[in-house]
Structure formats: C-alpha cells, structure tokens
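Build the 3D model from these lines:
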Amino acid sequence: MWKQAIENAMIKVKNNVERFGDRFPHVSVNGKYELNNNEDWTNGFWSGMLWLCYQYSGDEAYREAARLTVQSFKRRMEQHIVLDHHDIGFLYSLSSKAQWIVERDEEARQLTLQAADVLMRRWREKGQYIQAWGLPDDPQHGGRMIIDCLLNLPLLFWAYEQTGDDRYRQVAVRQADQSRRYLVRGDDSSYHTFVFNTETGEPLGGATHQGYTNGSTWARGQAWGVYGFTLAYRYTGDKLYLDTSKRMAAYFLEQLPEDHVAYWDFSAPIDTATYRDSSASTIVVAGLIELLEHMDAEDPQLAGFEEKMKLSMTSLVQNYSTMDEPEAEGLLKHGSYYVRGNLAPDDFMIWGDYYYLEALMRMDKGIKGYWYE
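Presented below is the predicted three-dimensional model:
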C-alpha cells in the first residue's frame, strides 16, 4: 500500500512542477492550490516534497525543480522577504538544509546558517522565548510563543552541530523547556500559544490563535508537540522531552474517532459538519515513526503506538488521499488551516501533503526527511 501511495504521489508532484512553475503552493480553495511568490510560512514544504521525491527516485527532474526552489529561498533571504516570524525552520530546513543533506552543497549550508541567525534574532531575553510573529513591540503578537516553534528548533540544533557555537543550542533548549512548562497542560493536552508581558517577561497565560477556544486542544498544535519534542530528544538526549512526546502522543491517539483521523480541535462540538484535520494526523504519524525509534523495546506503550500509527496511516491512504483522483493537485483531502477564520477549513494543505509523503517514505525506505542528518 505504501509503495502504491508513494508512486501516485510522485506523479502528482511531477505534474505540479509544471502547474506551479516558479510559484509555491499554500492551501487550496475548491481543490486548486493557491500559489504565492515565496512569501508565506509554508513554502518550504513544497521544496521538501521535491527533495523527498528525488531521494526516493533519483529522477533528475525532481532534483532540478528542488534546486530552483533553493535559489528562490536564497533570493528571499537576500531581499529579506517576509522573514519576521519564527517559521524560518520550516522554510530553510526543508529547502537549503535538505540540499545540504542530500548533496553536501556548501552554498546551501551557508544559506541555512544564515537562516539560523535570522531565527536567533527572534529570541526575547525577557521571558526567555522565541517570539512567534511580528516585531518585538507588535501590539497584537508581541510577547507570544507558540507550539509550532518546536518544529523550527531543529534548525538551531543543526546550526550548533555545524558550527560548535553553543548559543544556538542554548536558545533551542530554552525554547523547548519553556514550551514544556507553559504550552503543555497537566492532562497532556496543549495550548496553541502562550503570552508574556513584553516589558517584564512575566508569564500571562495560555491562549489560542487557531483553536476552538483558549482552553481547547487544537489538533495540529498537539501534533507539533508530538513530533517536536521527539526531535528535541534526538538532538539532546534529554528524556524529559521523550516523555513529553509520549504523553502528548497518548493524548492525541485517545481522542481519535473511529477512522483514526483527527477532528480539527479535540474540544470542538462533534457533529456531521465538524471539520477534520488530516494534516494533524499525518504530522503525528511522522512523529510516531520517529518516536518509536527512541522507545525501549520493553516500553508498554510501544506496541499500542505502533498499531495506532499504522491504523492512522492506513486510513489516511484509503479514506483521505487522492489516489483515485488522477487530476488532483493535492495528496491529502480534508485538511484544516484556520477553521474559526474560515480560511481553507476543508481542503489540501501543503504541509499535510509534505508530512504524508515523509511518513510514507520513512515507512517504505527509511527516508527520514530533513529535520536532522
């Protein structure tokens, strides 16, 4: 099943290279991807999909398309186009860092180190966190850290490994620690965001941006935690991160409905009109594949996690993929971007497509993506 799904996905990716040209897919509306000129937080996922396809197949067409995206990210860095946010890791881990991992291209390595420095500039000494969005005095977003940032920290851990500069590691570890303290609740659910006083650094409280309510559990936020804390463990060996990932994974899996694919928020009222978020489930599947590598063979949760991971992946392929839709631009249906904001609440999400492809390739060939070397 995995090979068939991968082959189908790769055909769609190749067709999309012609459709998209030098633009980048974001989310879809009525089945068609909205495209932008490399100015959104999601653009690295398309680059990452191209590198995955090249690694899997050796087909030069994917390599050439992937290289062109990296050149676009180089221009984005040179012109500083919309880099005032924390998603620098999503952008450059899956583009220039991917090229470094695959090809050992020194120019790509240097570009990725530049990106790490851009992310470091978002560190707020007062409060000890990486600010998610906007400038320090942003009236709406100042003082805000979010759980998504855990998937941007591999960029800093990698920069430490490349340079030996401990500043990168210190900031990444501190952000992971603050995320454990302020974003993960006592019942192993999570806040999407947490807010600090910008002048004093005083912690003010948890909130949401895209979830149902401030006290709800946004499914994709929980998914970022599952994968992000596992990656923090891989880089540091700190078992607190591994334990946190396991607890968040158990919570996520316990909330799943009968088809093993998440609703968009675990606290939202459930009826026939409630949106799913297939992207959250495929992030968790990819995270569980990583998590299982680090769990002891005698861990009582191991078998259950593995079984539920396979059940979710099987459901994603059979019930949510576009395998039977040859003209579809996306790989995975029923993703949710921003339900409360009514932005693409039930369509293709490029990050959902990326993690779906990463998970499939990890399961079939052990190709692990580009969060670490």
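
Going by C-alpha atoms from here, please, whenever you check contacts or count neighbours.
Will do.

give me the number of residues near residue 326?
Close neighbours of residue 326, defined as other CA atoms under 10 Å, add up to 11.

contacting residues around it?
When contacts are counted by CA atoms under 8 Å, 6 or more residues apart in numbering, residue 326 is found next to residue 12.

so residue 187, which of the three states?
coil (DSSP: H, G, I helix; E, B strand; the rest coil).

That one and residue 115, how far apart?
Distance of residue 187 to residue 115, computed by CA to CA, to the nearest Å: 35 Å.

Sequence B follows; please return its structure for comparison with A:
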Amino acid sequence: MKYQFFVVIGLLIGSAFIRNDEQQFLQDNFSFAKSQIKGMLEEANKYDTLFPRTIDEKGKLKLTDKYEWTSGFFPGSLWYLYEGTKNDSIKQEAIEWTDKLESLKSFTEHHDLGFMMYCSYGNAYRLTGNEVYKPLLAQAAASLSTRFSEKTGVIRSWNMFGSWDGKNKYNYPVIIDNMMNLELLFFATKVTGDPKYKKIAITHADNVLKNQVRADGSCYHVVCYDAQTGKVLSRETVQGYANNSTWARGQAWGIYGFTMSYRETKDPRYLKTAMKMADFYINHPNLPNDKVCYWDFNANQNGYTPSVRSRAPQTPTNYRDVSAAAITASALLELCVLAGDKGAAYKEAGIKILHSLSSKVYRSEAGTNGGFLLKHSVGSIAHGFEIDVPLVYADYYYLEALNRYQQILEKDNTASIR
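You can find the predicted model right below:
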C-alpha cells in the first residue's frame, strides 16, 4: 500500500511539472509573439487601408488591400494575442484594425467573407461581447449566402475556373477552403434566430462530404458543378501537385471545417469525417517525424502527374507548408476534446505540431521576418508565388492553437485539483 501511495504521489508531482513546463512554453511563445507583432505594427500602422500578408524578396513587410481573402487574419491575430496576453494595448490595436473591415459586410465577390469577417469581427465579439459587432456579422452572413444555390447545394467559391489543361471553363467551382466560411453562417443563425444560415451551412457541408472527400479521408481541392443541374463536372486542383493528389493545406481546411461543423451541429457524420481526415494527415507515410507536412502529400510520388501548367520545382517535396501544419494543429486541439476515446491521439499530435512550429526550425528569430511569427509556409507552388515565406494565416492559426492548448491545460489542471 505504501508503494502504491508513493507511485500515485509521484505521478501527480510529475504531471504537475509537465503542466508547469507547458505553461512556460505557452508564456514564452505569447511573449515572443507580442514582441514580434508590436514590431510589425510599427510598420503596418503607416498604411491606413492595407493589411499584412507576407514579406517581399528583400524581407520587407508586404501588404494587401481589404478585398484580399487574407485581410481578416491580421486583426484576428491581434485578438488571439490579446486573448493570450491580456495586453490592453494589443486589444486597442485589434479593435482599430477590425474596424477597418466594416464595409466588407456587404461584399459578395468571392466566398472568403468568413475568413475576412469572422476571423476579425467574430473574435472581437467573442472576446468583448460588444453588441455592435453582431449585426455586422449577420449582414456578412447574408452577403455570403448570396453565393449559395439550391440547384448545386453549395456556396460558389470563385466566379470562374479554367481547367489546368485549358480545355474547359467552369462557372461554379467549389474549393475545400470554403468549409472554413461556414462558421460565420452557424453564428448568424444563433444571433438572429433565422435558420436559413445554418441550413445553408449544413447543405454545403453535406455536399462537400459527398463530392469532395475521398474514401481514404483525403480530399480534392476543387469540385466544379453544373450551375443548372447541380451535376459534378470535374474534380481538380489549383494549388496541389495533381488532380488526384492531396494538397496539404486543403486537407487542413477539411479537418478544421468538419471539426467545427460537428461542434455546431453534433452530426456524427461530420465527426467521423473530421477524424478520418485527421487520421490521413497523422498517419501518412510521407509525413515527417516532426509532423510538419510537405506542401502536398503526394508530390514526386509515382502515379501522380503534376499539371501541365505547374511551375513547381523539380524537387517540390523540399518545401514544407507551415501554414497547413498550423491549421491542423489548431483543428486537432479542438478535435481532441470532441473525439472521445481517440481524443488522446489527436491531442498528442496537435501538441507535437505546436512544439515543432515553436522550434528554431520554424519560428522566426526575434526582430526578423517582417514581424511574422513563423517561417517556411507556401502560398502556391503551382503558381510560383509565396514559396518558403511567412504567411499571415499561418500566424493566425498558430496563435489560435496556442490559445486552445492553454484552455486544455487549464481544464486538465482543474480536473487534477478535484
């Protein structure tokens, strides 16, 4: 009995040391992020209507206008940094940068309104409870809904898509990324009471599950529909290695999107899909030991022919995509809470990715990299741009993952005290 008693005490003490080490890990990374982003703000605040995205060839901050799909990530990063540090000056910057996007509430030119408005205004409402944000988000959801068609059952991503061989043009393409915009619709139904937004989100998710997710848990990047009949015309890629390969960031969007859809609906099909897609990522033979994926899971494998329009290097597997890994880490750190008995495996993998991203290999040196937190992301190998650079959305999901891990540690600590 004495032996068992001391074993239990030893385990409890060891667990406490591990939690303390991980709390220090989080504190160090939030402190680093605050220093980096404050440096970025000094440069970004020189521009009134432009938003950080990456760096140029000289290592200087590169910005885009608010109509780019990435505009909401910098305000969102500020909100996540505020959540992790409780720094009031960061909160004020987050408010001011979010306010710059207000006019996007009526934007309808592409599907990325969820990224643009929910990552910014959604986090603003979540962290402040300010009621002024609710109608703006509801209006954004209404704008996004204009891109939904009853005939196709999905939200159109782009207005036009030309196939890689140049033989076909499609006017109703849907990319896997679009799963991420559904959270805005779920939110809108909750705050307005109008069920139409949630109905659109569910119908879209159902058709992505049916037409875009493969039997092995991987996914196609693009599915093109006939706008008149809803028939699937083609399944292709734009940023992946080949039409039949698995573009890594697309896989990450799928894991995250179906995890979120399960959280909002409790539909077991979405949980099963999220887990199957997560298993594909975690267990893939081409995944490096640090679990930071290459830009495509099938690049340079026999049986996968890259597009004739691809400008990919001869050895594209040399490039990791930190943005895909950061999105996946964040998704896994939510999925682990929802997945029951399999949750421990997803938690372990999410923490592993988070630690890898925080290492010297992927984390910027202080005061460098244009103020971005992470290195070695990929925008589009196929188009030959944003290759092996920092990207604002990699930082956004990295910060989200840090906050989600913080919440897990706090919950674990509360449970151990009991």
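
what's the TM-score here?
Put the two chains on top of each other and the TM-score (TM-score structural alignment, normalised by the length of the first structure) is 0.91; 361 aligned residues with a CA RMSD of 2.2 Å.

Tell me the secondary structure of residue 314 of the first structure, please.
Relying on three-state DSSP, one would call residue 314 of the first structure helix.

Compare residue 187 and residue 115 of the first structure and say which is more crowded by neighbours.
With neighbours defined as other CA under 10 Å, residue 187 of the first structure and residue 115 compare such that residue 115 has more, 25 against 9.

List the contacts of the more buried one.
Going by CA under 8 Å, 6+ apart, residue 115 of the first structure touches 77, 88-89, 92.

ditto for residue 318 of the second structure
Here residue 318 of the second structure is in contact with residue 294 (criterion: CA under 8 Å, 6+ apart).

Specify the local secondary structure of the most centrally placed residue in the second structure.
Nearest to the mean C-alpha position of the second structure, counting by CA atoms, centre = their mean, stands residue 327 at 3.9 Å. Secondary structure state of residue 327 of the second structure, per three-state DSSP, is helix.

Spatially, which residue comes closest to it, not counting chain neighbours?
Residue nearest to residue 327 of the second structure in three dimensions, not counting chain neighbours: residue 397, with 5.3 Å by CA to CA, 6 or more residues apart in numbering.

Next: residue 9 of the first structure.
residue 331 is the one closest to residue 9 of the first structure (CA to CA, 6+ apart), at 6.3 Å.

mind checking what the one you found lines up with in the second structure?
Using TM-score structural alignment, the equivalent of residue 331 of the first structure in the second structure is residue 373.

ditto for residue 250 of the first structure
Superposed on the second structure with TM-score structural alignment, residue 250 of the first structure falls opposite residue 279.

Now do its match against residue 139 of the second structure, distance only.
Distance from residue 279 of the second structure to residue 139 of the second structure, by CA to CA: 36 Å.

Same check on residue 215 of the second structure?
37 Å.

of the two, who's got more company?
The residue with more neighbours, out of residue 215 of the second structure and residue 139, is residue 139; 16 against 11, by other CA under 10 Å.

Quick check: which element contains the more buried one?
For residue 139 of the second structure, the host element (DSSP states H and E) is helix 133-145.

residues near residue 2 of the first structure, how many?
Neighbour count for residue 2 of the first structure, taken as other CA under 10 Å: 18.

Where does the residue lying closest to it once chain neighbours are set aside fall, secondary structure wise?
Excluding its sequence neighbours, the residue lying closest to residue 2 of the first structure (CA to CA, 6+ apart) is residue 360, at 5.9 Å. Using DSSP H and E, residue 360 of the first structure maps to helix 350-365.

From the chain's centre, how far out is that helix? Work that out for me.
Remark: helix 350-365 of the first structure is offset 11 Å from the chain centroid, using CA atoms, centre = their mean, to the nearest Å.

Mean per-residue distance, it versus the second structure.
Following the fit onto the second structure, the mean deviation recorded for helix 350-365 of the first structure is 1.2 Å by mean CA distance after the TM-score superposition for the first structure.
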